[in-house]
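A.B. asks: prediction below, plus the sequence it came from.
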Amino acid sequence: MRDTQTRRHSSLAFAASALGLTFAAPVLADDAAERLTERLEPLESYQASFEQQILDGSGDRLQSARGEMWLSRPGLLRWEVDAPYSQIVVSDGDDVYLYDPDLEQVTIQAMDDRVTHTPALLLSGSVSDLTESYEVFYEQDDGDDVFTLVPISADTLFEELSMVFDADTLTELWMMDSTGQRTSITFSDITNNGNIDRSQFDFDIPEGTDVIREEL
């Protein structure tokens, strides 16, 4: 049961993950939020392959994974982990489905604030809600634009989230949680504002799958 719970939470972490970096903030917070808004508002859809690494507080690698993601704003997300084991996270705008084929189990969560404050779902949500819920800092690093978000509320899955942009394209997410665990996600084969079939964001529960619905 403990292993099952760990893997269930790892599924949401895959949809959420990113390794947090702390940057100095020479740009005023309002200006940083405005710059981030300029990057995100034109983003209607996003498709990419990803590689993810999870590190402990001392920098030792705990886990790695790779897969593909699709998002469409507002509120639609599909996050598929291909290796080392398959997991799927789908948001249809109302509910989030966390599916583990090996366990033949799907967990369903409503799109409440706790779930929508995971990093990947943040990207598919409202830009105004994002900038109202986080302090935003900006820094340039080797020509990339780095935006670091610090939650105003304590009820989030991370303490810091950084988004790295090459010009107008999101290339990396970095996150640190309250335990010091850090996660990095690097994107490749990126398509901004391409056509994504709406059916990508539907999830049909396979026959014989155990269904767990987490109530608010």
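C.D. replies: Yep, it's here.
A.B. asks: can we go C-alpha only for contacts and neighbour counts from here?
C.D. replies: Noted.
A.B. asks: now stretch 5-18, how far from the chain's geometric center?
C.D. replies: 10 Å (C-alpha atoms, centre = their mean, to the nearest Å).
A.B. asks: and here's the other structure:
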Amino acid sequence: MKMNKTHLLKLLSASAVFLCFSVYADAISELQQIFAKHTSMSAAFNQQVTKSNGEVVSSADGTLAIKKPDSLMMHTLSPDEQVLFTKGKDVYFYDPFINQVTIFDKKDLYTSPFLLLTSNRADIWNQYKVTKEAGVYRLVPKKKADIKELSLKFNGDDISSISISLMDGNINTYNLTGIKYTVENNAFSYSIPEDAQIDDERKSN
């Protein structure tokens, strides 16, 4: 099964949010102040995909590690193992079940709405409406996109959940626990088997 960019970007949303370091509005300024306190983070996550009526479509558990500016390790452990991580200028997605790794150019993935969460460019931030309601930060694209809204909830300065509302009505929510702000470099290493099938989506290949 190939890993398309839309699927990958949905996975990246849960991690890219921690790499935000820009100030263009009051709500964004508050987010910047929270994120600026730490350069790395790790946590356990429970992911749930629900329909608009609240019906749970799928659930998964795993671990997440991030270090600014662009180191990411997202390791889903159950019900099926999957690994998403950055390496240099590339993003790797490995599925042990089919023993296949898909490789993307990181710069190509940043042409998505998630660029908002990793960029300090005013022209990117201006494409979104950012508000804070009842303690929840809401980021809405001004133009039609696959993502309808991204919502961030906090427990003090710790981010507790990330919800991605999609145009198809589904909501992808990551609940985080056990947050730590010291992450060793080896947390971002993963050895892919030499016999793994390679699906190279990089434009240079």
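C.D. replies: Received the coordinates, thanks. Keep in mind that this is a model prediction, so the values were computed, not measured.
A.B. asks: send over the TM-score of the superposed chains.
C.D. replies: Remark: TM-score between the superposed chains equals 0.81 [TM-score structural alignment, normalised by the length of structure 2]; 194 aligned residues with a C-alpha RMSD of 2.9 Å.
A.B. asks: the counterpart of Ser184 of structure 1 in structure 2 sits in which helix or strand?
C.D. replies: Taking TM-score structural alignment, the alignment pairs Ser184 of structure 1 with Thr173 from structure 2. Using DSSP states H and E, Thr173 of structure 2 maps to strand 171-180.
A.B. asks: cool, and Thr156 of structure 1?
C.D. replies: Thr156 of structure 1 belongs to no helix or strand, assigned by DSSP H and E.
A.B. asks: measure it to Arg73 of structure 1 for me?
C.D. replies: Noted for Thr156 of structure 1: a distance of 21 Å to Arg73 of structure 1, by C-alpha to C-alpha, to the nearest Å.
A.B. asks: tally of neighbours for the match of Ser184 of structure 1?
C.D. replies: 22 (other C-alpha atoms under 10 Å).
A.B. asks: surely it and Leu166 touch.
C.D. replies: No: in this structure Thr173 of structure 2 lies outside contact range of Leu166 using C-alpha atoms under 8 Å: 11.0 Å.
A.B. asks: burial count for the residue nearest to Asn170 of structure 2 when sequence neighbours are not counted?
C.D. replies: Distance criterion C-alpha to C-alpha, 6 or more residues apart in numbering; nearest residue to Asn170 of structure 2, sequence neighbours excluded, is Lys51 at 4.5 Å. Burial of Lys51 of structure 2 is recorded as 16 neighbouring residues (other C-alpha under 10 Å).
A.B. asks: check contacts around the aligned partner of Lys51 of structure 2 in structure 1.
C.D. replies: Taking TM-score structural alignment, the alignment pairs Lys51 of structure 2 with Asp56 from structure 1. Contacts for Asp56 of structure 1 were tallied using C-alpha atoms under 8 Å, 6 or more residues apart in numbering; they are 62, 180-182.
A.B. asks: checking those residues against structure 2: which ones persist?
C.D. replies: Retained in structure 2: 62, 180-182, out of the contacts of Asp56 of structure 1 (criterion both residues aligned by TM-score structural alignment, their matches' C-alpha atoms under 8 Å).
A.B. asks: which residue ranges form the strands in structure 1?
C.D. replies: Assigned by DSSP state E, structure 1 shows strands spanning 45-55, 61-72, 76-83, 87-92, 95-100, 105-110, 134-141, 144-151, 160-166, 169-176, 182-192, 210-214.
A.B. asks: longest helix anywhere in structure 1?
C.D. replies: Longest helix of structure 1, by residue count under DSSP state H: helix 2-16.
A.B. asks: dead centre of structure 1: give me the residue that sits there.
C.D. replies: Nearest to the geometric centre of structure 1 sits Ala120, at 2.2 Å (C-alpha atoms, centre = their mean).
A.B. asks: mind checking what Tyr94 of structure 2 lines up with in structure 1?
C.D. replies: Per TM-score structural alignment, Tyr94 of structure 2 is aligned with Tyr99.
A.B. asks: which residues does that match contact?
C.D. replies: 11, 87-89, 105-107.
A.B. asks: the same query, at a cut-off of 7 Å, please.
C.D. replies: Contacts for Tyr99 of structure 1 (C-alpha atoms under 7 Å, 6 or more residues apart in numbering) come out as 87-89, 105-107.
A.B. asks: please point out which of these structure 2 shares.
C.D. replies: Of these, the ones still in contact in structure 2 (both residues aligned by TM-score structural alignment, their matches' C-alpha atoms under 7 Å) are 87-89, 105-107.
A.B. asks: so which of these comes closest to Arg39 of structure 1?
C.D. replies: Val89 (24.9 Å; C-alpha to C-alpha).
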